Every structure is written in C-alpha cells, then in structure tokens.
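1. with the input below, show me the fold.
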Amino acid sequence: MFQKFTTVLIIGAALATAACNTVRGAARDVNSVANCTENAINGGQC
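-> Sure thing, here's the model as predicted:
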C-alpha cells in the first residue's frame, strides 16, 4: 500500500512540475508578443 501511495505521489509531483514549466513558457511567449507589439506601436522593431 505504501509503495503505491509513494508512486502516485512521485508521478503527481512530476506532472505538477511539468505543468508549471509549461505555464512559465506560455507566459514568456505572451510577454514577448506584448513587448514586440508595444515596440511596433512606438515605431521600433521587434
């Protein structure tokens, strides 16, 4: 029983870590697009 619980706990932690990295990557992409758009509006380049 303890081994199954430990396995589920480790898999859950791995999935949570992967999801967190995905959200961070998406946030960087959105931030990059926002910066590019702001630069283009102000006459600059991306």
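2. from now on I want contacts and neighbour counts done on CA atoms only, so please keep to that.
-> OK.
3. would you map the helices across the chain?
-> 2-41 (DSSP state H).
4. stretch 32-39: which residues count as buried?
-> Within stretch 32-39, no residue counts as buried by 16 or more other CA atoms under 10 Å.
5. how near is Thr6 to Arg28?
-> Using CA to CA, to the nearest Å, Thr6 is found at 33 Å from Arg28.
6. ok, Asn39 next?
-> Using CA to CA, Asn39 is found at 16 Å from Arg28.
7. the structure of the following sequence is requested for comparison with the preceding one:
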Amino acid sequence: MRILSMLLITCLFLSSCETIKGVGRDVEDAGEAIDDSIDDE
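-> Predicted coordinates:
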C-alpha cells in the first residue's frame, strides 16, 4: 500500500510539472518543505 501511494504521488508530481524549470521549482519547494519539517522537530 505504501509503495502504491508513493507511486501515485510521484505520478501526480511529475504530471503537474510542465517544463524543466517547473520541475526545478517543485524540487526546490519539496526540499524547503522537508527542511522546514526537520527544523520543527
């Protein structure tokens, strides 16, 4: 179930990026979100 969820999230993430620049922004935003969640702990 966990693998299926991660696959679905990955597909949605990739389909939402229209350009390489968009992918870069999405990766940067994801990195910032992870960084923020680590800082909160």
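8. residues near the counterpart of Asp40 of the second structure in the first structure, how many?
-> With TM-score structural alignment as the criterion, Asp40 of the second structure lines up with Asn31 in the first structure. Asn31 of the first structure: 12 surrounding residues under other CA atoms under 10 Å.
9. ok, Asn31 of the first structure - contacts?
-> If you count contacts by CA atoms under 8 Å, 6 or more residues apart in numbering, Asn31 of the first structure has none.
10. now with 10 Å?
-> Neighbouring residues of Asn31 of the first structure by CA atoms under 10 Å, 6 or more residues apart in numbering: 25, 37.
11. and for Thr7 of the first structure?
-> Thr7 of the first structure neighbours (CA under 10 Å, 6+ apart): Ala13.
12. how about the one 10 residues further on?
-> If a contact means CA under 10 Å, 6+ apart, then Thr17 of the first structure has Ile11 as its contacts.
13. next one: Ile9 of the second structure
-> 3, 15.
14. in which helix or strand does it reside?
-> helix 2-16 (DSSP states H and E).
15. tell me the centre residue of the second structure?
-> The residue lying closest to the centre of the second structure (CA atoms, centre = their mean) is Ala30, at 4.7 Å.
16. perfect, I'm done here.
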